[in-house]
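> sequence first, then the predicted structure, then my questions.
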Amino acid sequence: MKLALRPWLVLVHRWAGLTLAGFLALAGLTGALLVWYEELDAWASPHLLRAVPPTPQAPMLDPLDLRHKVQAQYPGAYAAVAPLHLTPGHAAMVRLFGLPGSAGQLQEPPNDQVFVNPYTGEVLGERKWGDITQGMKNLVPFIYRLHYSLALDKAGETLLGIVALLWTVDCFAGAWLTLPAPKRNRLSRHATPWLLRWRPSWQLRVGQGTYKLNFDLHRAGGLWTWAMLFVLAWSSVAFNLHQEVYDPLMSTLFDHQRDEQGQAKASRPNLAPALDWAAAREVGQQLMAEQAGLHGFSVMGETLMVHDPRRGPHGIWRYQVRSSRDIRDRWGSTQVIFDADTGELLHVWLPTGAAAGDTIRTWLTSLHMAALWGMPFRLLMTGIGVAVVLLSITGLVIWVRKRQAREAR
């Protein structure tokens, strides 16, 4: 069976590799940089992301006060997201969203991110996330756009989702091709054990010519990094083709928590709910404490609040924290969603421990974003990104050399 399958897998690996090489090289290079997104963004735009306290012991303002100050300065947009976790020395970022115009169409604001000094409430600047025409302040967000959508928005996102799906398949095809062919005389006492015959696939032949070294870098490099390459490929499908491929497949294999995004949209956005931001925060804290007791987790800190005036009959509030159910180093996604007028609990979402499918996705996406295990894993994922670039290059070199050899016959 393996002998009949191998020639077919050779074709799959060859043409998939040639098709994907350019995309994967770009994804690997940008991904290696995005491991350090926050640091690079602060380096490129210190005037936006750095905040100096007026005095060494100056306290930071309440996050909702910062959000209110931004809203007052941008009456033509809606500050629907408020960060609840502030970092000393760093600006707070408030997201702006468009408001319906007289014709009912959303009027997108010219900039959708506003940066605020958390000590004084002073607006430090703004930007349209990912718009490289604004210059250096959008360099790192633009790299992010290249990474997940080729900076082509939905069309590019779908294209890279297809690339990720082909990459997932090619991960298995490439790994299979490294396996040794079965011995004809398996019962011979002198037959070399299978693992020993597979061992050369994991090694580099140094000093035996550049072609053999390039071939070994491609084969062994793919084997040593295979687990993370598969994680990157399949998690990319989860990011870019979640409705089309990932969710339908994974939902047949694993349980998932109910998706609150299925709620019907409100007929008109409710921009002035009965629960204002301060009251909603108190309700969120109370609901989260109740859920912590029911599900046996602890709350480590608030992360953000979101008001979506278009969901449900009255709009919804989303209150998000970092809890013991979160596995990421820097962010939390444990959340409760409740009615914006009544405070009725509508949905609870736990990143791990509630449903196997959600736990798997949390692990996949957290590994992809290098959001686990601190600096050592971030360094590892930087190396994995570089490895993706090198595997793409070495694969192309192998194909060119073999084609030249065929043409020389």
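Received the coordinates, thanks.

> only C-alpha atoms for contact and neighbour calcs from this point on.
Will do.

> for the helix ranked longest in the chain, packing partners?
When the chain is parsed with DSSP state H, its longest helix is helix 374-408. For helix 374-408, the packing partners by 3 or more C-alpha pairs under 8 Å, 6 or more residues apart in numbering; DSSP states H and E come out as helix 2-34, helix 210-224, helix 226-240.

> second structure follows, compare the two:
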Amino acid sequence: MQTGRRRWRTWLHACHKWAGLSLGALFVLLGLTGSLLVFYQELDDGFRDSGSASVLAVSPDRIVAALRAAEPERGGPWRIELPDRAKAPITARYLNPTETAGRGFAPLILRLDPESLAVRERYFWGESVWTWIYKLHYTLLLGPAGSSVLGIAGLLTLLLLGSGLILWWPAARQWPGALAIKRGAVWKRRVYDLHVKPGVYVVMLSLVVVLTGTMMAVPDWFKPGIGWFSPFTAVGGPGQRPPMSGAPVLTAEVAMATAGARFPTAHVRWIETPGGDQPYWRVQMRQEGEPNRRFPRSQVWIDAASGDLIAVRDPRRNSAGDSIFDWLHPLHNGEALG
């Protein structure tokens, strides 16, 4: 029995060592880039006044008009992020520019002055410092293949953390010593303590960050299993609809008012304009209690010609599977904790 247990620990120790040696540099890279991305909006905005979310200094219709005037040849939809901090710029994404066709997610991004609506910055995703760091963190600059690499690395890192915890786990009488760094120890013991003890204190946080990051990198690996015990709710989007003939009748302000009537206490975070083959407005809002503050899940789709409300997503009606995926990003970046 003892021999079998010793063999098990020897095998586990080998797994822990080689996983650590293989993944250490990648883990450091992801940790550094992820730490920067937690604060990238504040850093990118130059630590502007961060007052509470307030009414826009300009109307949404003026924002849409400014985007159309700045890029008149782009007739497709714009996805506009409304600022949640005073004096923060207005950011808009044109999702499928011809210049980046075939690159996956690579929208054109415009950043507008919140008062004059002058274009402050114009770039494609991956060309600015922060979007390049995003690509490095989420795909290792390798596109879909990078997501798969991160998925495999994430699973191996979970093995690394789990094996380390099992190897450390002390007997009942050894807990006090197992949690303390021994003073005056020889250098080998000191190195061991500096590796093990801090790791034990942050292992639960590390498990959450790694697991949520892995699930976001390769969600299709996890959805079948989660959907088996808790089926996902159909998003209920607008589906295929005939394109508009001419300019949309409904303005941005009316679309937001229609969405606000459906979720009267929610705060609008994004609006997506009609254009091209998309004949509707999409308004993305945050209700009280939603964990994701920047990318909330309350959404309303409104026909741009008739003003009819054509689809709604209400996260308060989530299944358990829906909620698991809604919590991934805010748990990963700490947003869920405020």
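In hand now; what should we look at? Given the structure is predicted, the values throughout are model-derived calculations rather than measurements.

> TM-score for these two?
TM-score of the superposed chains, computed with TM-score structural alignment, normalised by the length of structure 2, equals 0.82; 326 aligned residues with a C-alpha RMSD of 3.4 Å.

> on that earlier part again, want to throw the helices and strands packed on helix 374-408 of structure 1 into TSV with distance to residue 100 of structure 1 and mean neighbour count?
Formatted as TSV, those follow (distance: least, C-alpha to C-alpha, whole Å; neighbours: other C-alpha atoms under 10 Å):
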stretch	distance to residue 100 of structure 1	mean neighbour count
helix 2-34	34	18
helix 210-224	51	19
helix 226-240	28	21
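
> among the ones you listed, which comes closest to residue 394 of structure 1?
Set against residue 394 of structure 1 and scored by C-alpha to C-alpha, these come closest in helix 210-224, at 5.6 Å.

> so the closest one matches what in structure 2?
Aligned by TM-score structural alignment, helix 210-224 of structure 1 falls on residues 187-201 of structure 2.

> mind listing what residue 283 of structure 2 touches?
255, 256, 259, 268, 269, 270, 271, 272, 299, 300, 301 (C-alpha atoms under 8 Å, 6 or more residues apart in numbering).

> which residues of the stretch 201-338 of structure 2 fall in helices?
223-229, 252-262, 320-333 (DSSP state H, counting those that start in this stretch).

> in JSON lines: these, plus mean neighbour count.
Supplementary listing: those in JSON lines, determined by neighbours: other C-alpha atoms under 10 Å:
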{"stretch": "helix 223-229", "mean neighbour count": "13"}
{"stretch": "helix 252-262", "mean neighbour count": "18"}
{"stretch": "helix 320-333", "mean neighbour count": "18"}
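
> which among those helices is found nearest to residue 208 of structure 2?
So among the helices of the stretch 201-338 of structure 2, helix 320-333 is nearest, using C-alpha to C-alpha, at 7.1 Å.

> in structure 1, what stretch matches that closest one?
With TM-score structural alignment as the criterion, helix 320-333 of structure 2 aligns to 356-369.

> name the residues that touch the matching stretch?
So stretch 356-369 of structure 1 is in contact with 35, 231-232, 234-235, 238, 250-251, 253-257, 327-328, 351-353, 372, going by C-alpha under 8 Å, 6+ apart.

> so how far is that stretch off the chain centroid?
10 Å (C-alpha atoms, centre = their mean, to the nearest Å).

> and stretch 116-123 of structure 2, by the same measure?
For stretch 116-123 of structure 2, the distance to the chain centre is 24 Å (C-alpha atoms, centre = their mean).

> quick check: it aligns to which part of structure 1?
Residue span in structure 1 matched to stretch 116-123 of structure 2, by TM-score structural alignment: 120-127.

> same deal with stretch 59-70 of structure 2?
Under TM-score structural alignment, the match for stretch 59-70 of structure 2 is residues 62-73.

> ok so, going back, of the helices of the stretch 201-338 of structure 2, which is nearest residue 201 of structure 2?
Of those, nearest to residue 201 of structure 2 by C-alpha to C-alpha is helix 320-333, at 17.9 Å.

> which strands and helices sit next to the lengthiest strand in structure 1?
Assignment by DSSP state E gives strand 299-308 as the longest strand of structure 1. Where contact means 3+ C-alpha pairs under 8 Å, 6+ apart, strand 299-308 of structure 1 is packed against strand 78-83, helix 277-295, strand 316-323.

> how about 6 Å then?
Under the contact definition 3 or more C-alpha pairs under 6 Å, 6 or more residues apart in numbering; DSSP states H and E, strand 299-308 of structure 1 sits against strand 78-83, strand 316-323.

> next helix or strand past the shortest one?
By that I understand strand 78-83 of structure 1. strand 92-97 (DSSP states H and E).

> with structure 2 superposed, average distance for the helix or strand just after that next one?
With elements assigned by DSSP H and E, the helix or strand that comes after strand 92-97 of structure 1 is strand 99-100. Once the two are superposed, strand 99-100 of structure 1 sits an average of 6.4 Å from its aligned residues in structure 2 (mean C-alpha distance after the TM-score superposition for structure 1).

> check stretch 16-28 of structure 1 too.
Stretch 16-28 of structure 1 versus its aligned partner: 1.1 Å mean (mean C-alpha distance after the TM-score superposition for structure 1).

> and the contacts of that stretch?
Residues outside stretch 16-28 of structure 1 that contact it (C-alpha atoms under 6 Å, 6 or more residues apart in numbering): 147, 385, 386, 388, 389, 392.
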